[in-house]
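Engineer: the amino acid sequence is not available; the structure is as follows:
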């Protein structure tokens, strides 16, 4: 079958190990099933895998990808939840493409319980972007108890998780503030319903929830923007993981700093229902045919994207 996989690891030039070629059809362990993939999408996780982060050489070749929509064995149209229980992993789980083969292939094997039946109102392309970045954003808002807050700040909007958080928070009726260094991205963020600001800008109010994926460059600003009792939810650190934290502000304002990674099967079910019920429209940066996957990865590697990159199978 066709597959997009890591054949070798290269921390300095990750695309050097990327191959678009043939791999054996998946083998189903007991309790697993197969899905014929119709669409998938890329994540920065795929580039990290090609650099060897979370993917040692003894697991190569490894089919990449965490996101997929396709046709199940019973003919139903399904979305794949890529979180697989894994007692050997310190997190208690691993993602597809870490220990088990990933989604960027004609077919994939997945635990039978990891499938969500899709409503007809959600297109393949829109569904394909949901299981990683959008699920992470939804879970972050849930961990931040967004229903108890009127306003949300999203740092570094433009990437998949942050852009999803802007759209979802707006769909939930919250006042949304979002930062970006790029003026053109700020204009696009504003069109999604947020008040777009330059990094470090003063907000007109303090917020109950801060969505933080940037890290060291924005964390001080995140703390200053959090209202008393506010929650700063962290799922990434693209600008550096060693942030300075003023502990006086933490205890004086009774702030909470919460870590978040991916989301549960129940949260993916809830996310799909929210997208269907409220007509939420995911932002797709670009779409590539399977055979042109290298170009898709090259675009992802530039970092100059807005929304998600989709692969048509």
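Structural biologist: Noted; the coordinates are in hand. Model, not experiment: these values are computed from the prediction.
Engineer: switch to C-alpha atoms for all contacts and neighbour counts from now on
Structural biologist: Noted.
Engineer: now do the helices in the stretch 151-300 of the chain.
Structural biologist: Counting by DSSP state H, counting those that start in this stretch, the stretch 151-300 of the chain has these helices, from start to end: 160-171, 183-191, 219-225, 247-252, 265-278, 293-302.
Engineer: ok, second structure coming up, stack it against the first:
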């Protein structure tokens, strides 16, 4: 089979011939039709991810057709169109993953290949309203956004006019866009931040009420003026993946009793946080990452019920994986970058 192999960090990936895997007991063999990139793939290539084991076929997200089954797997799966839950071995505690937790695609060989084997308990039927490319965009970013927004920050679906106000920072990446889509489909009033006027405009097309450019020195004041938040803050839920010095402004714009969920730290450590602003406002600051098997299933159910379609930035061929990785590294994408495979 053809595959994308990373042999050394700080080196381009290679388009190679690799042995087609054989499903073991409890596993399925998937003929992949599409795989999506995540920043995790870039971080592994750059040597910036813990526990790197090479060589490895990269890729956590994938969708395809069951081409073979191992012992003990229900034969009904053969020929079914599926997506892969890449959040594996979470463990018994839903509040925190256990010591055996892993993300698919390193140390295990991942989805940047024509075939992959996966434990059958981590496959789900592909939503019928999605193409393989759209379905492949869902797993890692989707479950990350779902846990942060719905589980940790506790957003609930509502038809009421008094729905909650949500702020999502750094719109354009996969998880932030899923958080936007999940919040809009849940009936929330959603605002976003970005360093790009073009991305702010695209977010509004997806249902955001508005947004501000975080490159402006007084963006928080602008946001409060536009939303009517005044001095007390406006946002019941804030989803952040940047951290850094700007996090203190999120505390300013949070409404009393607000919940701030953070799942990334791309701009560095949290600084200049005034504790009284946190405790007098009764704020909850919540760390989050990936999700449980139940959360993944709930996310897929929501996608099916709401007919949600992931945002795709660009579709490339498997052989173009290195070009795709460089596009992701530039951070200019709006939505998921997807590799088309076979078919």
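Structural biologist: Yep, it's here. Values in this document were obtained by computation on a predicted structure and should not be read as measured data.
Engineer: give me the TM-score for this pair.
Structural biologist: The TM-score (TM-score structural alignment, normalised by the length of structure 1) is 0.92; 306 aligned residues with a Cα RMSD of 1.9 Å.
Engineer: picking up where we left off before, most tightly surrounded among the helices of the stretch 151-300 of structure 1?
Structural biologist: Across the helices of the stretch 151-300 of structure 1, averaging neighbours per residue (mean count of other Cα atoms under 10 Å) puts helix 160-171 on top, at a mean of 25.
Engineer: which part of structure 2 matches that one?
Structural biologist: Following TM-score structural alignment, the partner segment of helix 160-171 of structure 1 in structure 2 covers residues 174-185.
Engineer: how close does that stretch sit to structure 1?
Structural biologist: In the superposition with structure 1, the average deviation recorded for stretch 174-185 of structure 2 is 1.1 Å (mean Cα distance after the TM-score superposition for structure 1).
Engineer: hang on, the earlier thing: kindly reformat the helices of the stretch 151-300 of structure 1 as JSON lines containing distance to residue 84 of structure 1.
Structural biologist: Shown next, in JSON lines, are those (distance: least, Cα to Cα, whole Å):
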{"stretch": "helix 160-171", "distance to residue 84 of structure 1": "21"}
{"stretch": "helix 183-191", "distance to residue 84 of structure 1": "33"}
{"stretch": "helix 219-225", "distance to residue 84 of structure 1": "31"}
{"stretch": "helix 247-252", "distance to residue 84 of structure 1": "35"}
{"stretch": "helix 265-278", "distance to residue 84 of structure 1": "10"}
{"stretch": "helix 293-302", "distance to residue 84 of structure 1": "25"}
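Engineer: name the helix or strand for the most centrally placed residue in structure 2, please.
Structural biologist: For structure 2, the residue nearest the mean C-alpha position is residue 141 (1.1 Å; Cα atoms, centre = their mean). If you go by DSSP states H and E, residue 141 of structure 2 is part of helix 139-146.
Engineer: quick one: that helix to structure 1 mean distance?
Structural biologist: Averaged out, helix 139-146 of structure 2 is 1.0 Å away (mean Cα distance after the TM-score superposition for structure 1).
Engineer: so who does the counterpart of the residue nearest to the centre of structure 2 in structure 1 touch?
Structural biologist: For residue 141 of structure 2, the aligned position in structure 1 is occupied by residue 133, per TM-score structural alignment. Contact analysis of residue 133 of structure 1 by Cα atoms under 8 Å, 6 or more residues apart in numbering lists 43, 160-161, 164, 262.
Engineer: which one of the residues you listed is nearest residue 110 of structure 1?
Structural biologist: Nearest to residue 110 of structure 1 out of the contacts of residue 133 of structure 1 is residue 262 (Cα to Cα; 17.0 Å).
Engineer: aligned to that closest one, what sits in structure 2?
Structural biologist: By TM-score structural alignment, residue 262 of structure 1 lines up with residue 290.
Engineer: what about the aligned residue in structure 1 for residue 81 of structure 2, how many neighbours?
Structural biologist: Aligning on TM-score structural alignment places residue 81 of structure 2 opposite residue 77 in structure 1. A count of nearby residues for residue 77 of structure 1, using other Cα atoms under 10 Å, gives 21.
Engineer: hang on, residue 77 of structure 1 packs against residue 70?
Structural biologist: Yes. Under the criterion of Cα atoms under 8 Å, residue 77 of structure 1 makes contact with residue 70 at 5.8 Å.
Engineer: just to be sure, residue 108 of structure 1 is in a helix?
Structural biologist: No. Counting by DSSP: H, G, I helix; E, B strand; the rest coil, one finds residue 108 of structure 1 to be strand, located in no helix.
Engineer: tell me the contacts of it?
Structural biologist: 25-26, 34-37, 101-102 are the contacts of residue 108 of structure 1 under Cα under 8 Å, 6+ apart.
Engineer: before we move on, what about residue 166 of structure 2?
Structural biologist: Contacts for residue 166 of structure 2 (Cα under 8 Å, 6+ apart) come out as 183, 188-191, 235-239.
Engineer: what sits closest to the residue mapped onto residue 300 of structure 2 from structure 1 if chain neighbours are left out?
Structural biologist: With TM-score structural alignment as the criterion, residue 300 of structure 2 lines up with residue 272 in structure 1. Closest residue in space to residue 272 of structure 1, ignoring its immediate chain neighbours: residue 118 at 7.5 Å, by Cα to Cα, 6 or more residues apart in numbering.
Engineer: give the aligned equivalent of the one you found in structure 2.
Structural biologist: Residue 118 of structure 1 maps onto residue 126 in structure 2, by TM-score structural alignment.
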